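Peer 1: just coords:
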């Protein structure tokens, strides 16, 4: 029996790499994203393409209905879609903050709600929520992004306990610095929203950190995270959390051992040293 997987945010980065990994592992894979035209290479490799807008409930329902009608089962849901909208809390409009929660948290939650009846009926399934090392510590000018990742971590912990009696695993993937479009989006939104405000001098140095990070040796390719996801969903008894590449183990270790003010000083120094 061929297992079925749905991967969101599949038009680039971690999502695209995960689709390729699961196809190679023999899954029937549904690749979902807004930018369907960018997923043509995935379709050529055998993926089923779904247009998906996580801010539109009808789009979410239609995606799940398509899988139900075509395969009748869903074994793996990879909630990978998300983005980093940066700017000082004072400067980011609340409409944008709400949109970030819609994409990064509520979209994943809604897909999970719709996937769970499949998985309960099968008495098996795996829900993979891609969070971030940023779900364990904050950084200046990224409050709304970090808030969504903290929220997704907490949601995952509760969902894992709720679904255990039904044979369903909930797995958290915590990437570090990964070479994707994420950094450019965060950089541009940060400068646009707060570059000319009272926070400007600090923002410009923080933006420089993003610029210097991209060509550095720290970021890992998205395939490194896709491998972790592939290994996790293949495991009969997966871990609850995986630190996934890009310096994630070191970041998470420091987040665990350092007191809050020491973390604040370290993160501020990293943000402003350029």
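Peer 2: Yes, it's here. Quick caveat: nothing in here was measured; it's all calculated off a predicted structure.
Peer 1: make it CA atoms for all contacts and neighbour counts henceforth
Peer 2: Will do.
Peer 1: what ranges do the strands span in this protein?
Peer 2: Ranges of strands within the chain are 4-8, 28-33, 48-51, 76-79, 125-130, 168-175, 241-244, based on DSSP state E.
Peer 1: JSON lines for those, including mean neighbour count and distance to residue 99?
Peer 2: Listed next are these as JSON lines, based on neighbours: other Cα atoms under 10 Å; distance: least, Cα to Cα, whole Å:
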{"stretch": "strand 4-8", "mean neighbour count": "26", "distance to residue 99": "17"}
{"stretch": "strand 28-33", "mean neighbour count": "25", "distance to residue 99": "16"}
{"stretch": "strand 48-51", "mean neighbour count": "20", "distance to residue 99": "18"}
{"stretch": "strand 76-79", "mean neighbour count": "26", "distance to residue 99": "16"}
{"stretch": "strand 125-130", "mean neighbour count": "26", "distance to residue 99": "18"}
{"stretch": "strand 168-175", "mean neighbour count": "25", "distance to residue 99": "22"}
{"stretch": "strand 241-244", "mean neighbour count": "21", "distance to residue 99": "26"}
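Peer 1: this is the comparison structure:
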């Protein structure tokens, strides 16, 4: 049988790298893209150890750069085919809204939303021609639940959720499954560096200082999951002939949290969140 071709963005670490390795072991041809090509060494070292390096092609891709996107277009034109796209590239920005510039919001959306859309628009014709295939978008529980101090990231993931819903309905008649993966907190670079990715007010004179310290304290207490679990889920979905569900939440306590958010009144939900952060509402 001819190998299936899968394109993964953000494959230098975390979910992207682990998924690339899992799929390579399943004998897929993995096009592992990353913004910084110098970060390929860990992926290739692990692939060589698993004796699957022949199944991985590393390709430089900055999803926010038009020249880089044009290079991807050229590469796929030469390859001539694609079965699966996994949109994993992204980062988390945060801080309280009053302290975050609109430019920072735009930068967050350029990667997490518009960059993802640009890659999908390039890859989609190749998948559609086969009248089958999958587009898997890595979202987050933050795409369904708002958290204080993380609104740039939360807003970008909410936008991704709406876009993906529409895309699934557009592509289902063509035999293409569009899927959302919604992880909770996992031990990847995006959360291990949480104290450096938020624009938190360090001065105690700031009205938000103690609030942000409470949020960071709560995040640091979170027991992070094993990202290999997410990679296995993605791999299992790639192996399926057809996928009926749109959303796949995964992680410790994620399903219970989503259930509560859906069914309890907002006033109760708000009280729970603020109490967990030991913050009092003035309203």
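Peer 2: Happy to help now that I have it. Just so you know, these numbers come straight off a predicted model, no measurement behind them.
Peer 1: How alike are these chains, TM-score-wise?
Peer 2: In this superposition the chains share a TM-score of 0.92, using TM-score structural alignment, normalised by the length of the first structure; 267 aligned residues with a Cα RMSD of 1.6 Å.
Peer 1: quick one on the thing from earlier: any chance of the strands of the first structure in TSV, plus distance to residue 15 of the first structure?
Peer 2: TSV is the format used below for the strands of the first structure (distance: least, Cα to Cα, whole Å):
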stretch	distance to residue 15 of the first structure
strand 4-8	6
strand 28-33	8
strand 48-51	13
strand 76-79	8
strand 125-130	10
strand 168-175	12
strand 241-244	14
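Peer 1: So which of these is nearest residue 268 of the first structure?
Peer 2: Checking the strands of the first structure against residue 268 of the first structure by Cα to Cα gives strand 168-175 as the closest, at 20.8 Å.
Peer 1: The second structure: matching residues for that closest one?
Peer 2: Mapping strand 168-175 of the first structure onto the second structure (TM-score structural alignment) gives residues 176-183.
Peer 1: One more: stretch 80-100 of the first structure?
Peer 2: With TM-score structural alignment as the criterion, stretch 80-100 of the first structure aligns to 88-108.
Peer 1: How about stretch 133-144 of the first structure?
Peer 2: Taking TM-score structural alignment, stretch 133-144 of the first structure hits residues 141-152 over in the second structure.
Peer 1: residues in contact with that stretch?
Peer 2: Under the contact criterion Cα atoms under 8 Å, 6 or more residues apart in numbering, stretch 141-152 of the second structure has outside partners 92-97, 104-105, 108-109, 153-161, 182-184, 198, 212, 215, 249, 254, 258, 261.
Peer 1: Now restrict those to buried residues only.
Peer 2: Neighbour-count burial (16 or more other Cα atoms under 10 Å) is assigned, among those, to 92-96, 105, 108-109, 153-161, 182-184, 198, 212, 215, 249, 261.
Peer 1: picking that back up, on average, how far is the match of strand 168-175 of the first structure from the matching bit in the first structure?
Peer 2: Mean deviation of stretch 176-183 of the second structure relative to the first structure after superposition (mean Cα distance after the TM-score superposition for the first structure): 0.6 Å.
Peer 1: chain center to that stretch: distance?
Peer 2: Averaging C-alpha positions (Cα atoms, centre = their mean, to the nearest Å) puts stretch 176-183 of the second structure 10 Å from its chain's average.
Peer 1: repeat for stretch 57-67 of the first structure
Peer 2: Centre-to-centre, stretch 57-67 of the first structure and its host chain are 20 Å apart (Cα atoms, centre = their mean).
Peer 1: Name the residues of that stretch that are buried.
Peer 2: So stretch 57-67 of the first structure, judged by 16+ other Cα under 10 Å, has buried residues 59-60, 63-64, 67.
Peer 1: Give me the residues contacting it.
Peer 2: Here stretch 57-67 of the first structure makes contact (Cα under 8 Å, 6+ apart) with 30, 50-54, 73-74, 107, 110-111, 114-115.
Peer 1: how about a cut-off of 10 Å?
Peer 2: Contact with stretch 57-67 of the first structure is made by 4-6, 29-30, 32, 34, 48-54, 68, 71-74, 106-108, 110-111, 114-115, 118, as judged by Cα atoms under 10 Å, 6 or more residues apart in numbering.
Peer 1: average offset between it and the second structure?
Peer 2: Compared with the second structure after fitting, stretch 57-67 of the first structure has a mean deviation of 2.2 Å; criterion: mean Cα distance after the TM-score superposition for the first structure.
Peer 1: Tell me how many other residues crowd the closest residue to residue 85 of the first structure other than its chain neighbours.
Peer 2: Nearest-residue entry for residue 85 of the first structure: residue 186, 5.4 Å, with adjacent residues in sequence omitted and distances by Cα to Cα, 6 or more residues apart in numbering. Per other Cα atoms under 10 Å, the neighbour tally for residue 186 of the first structure reads 20.
Peer 1: Relative to residue 70 of the first structure, how far out is residue 186 of the first structure?
Peer 2: From residue 186 of the first structure over to residue 70 of the first structure the distance is 37 Å, taken as Cα to Cα, to the nearest Å.
Peer 1: One more: residue 273 of the first structure?
Peer 2: Distance from residue 273 of the first structure to residue 70 of the first structure, counting by Cα to Cα: 53 Å.
Peer 1: Do a quick rundown of the helices in the stretch 151-283 of the second structure.
Peer 2: In the stretch 151-283 of the second structure, the segments counted as helices under DSSP state H, counting those that start in this stretch are 151-171, 189-192, 194-197, 209-221, 227-239, 254-263, 266-276.
Peer 1: and the equivalent of residue 266 of the first structure over in the second structure, what does it touch?
Peer 2: Aligned by TM-score structural alignment, residue 266 of the first structure pairs with residue 272 of the second structure. Each residue near residue 272 of the second structure by Cα under 10 Å, 6+ apart is listed here: 266, 278.
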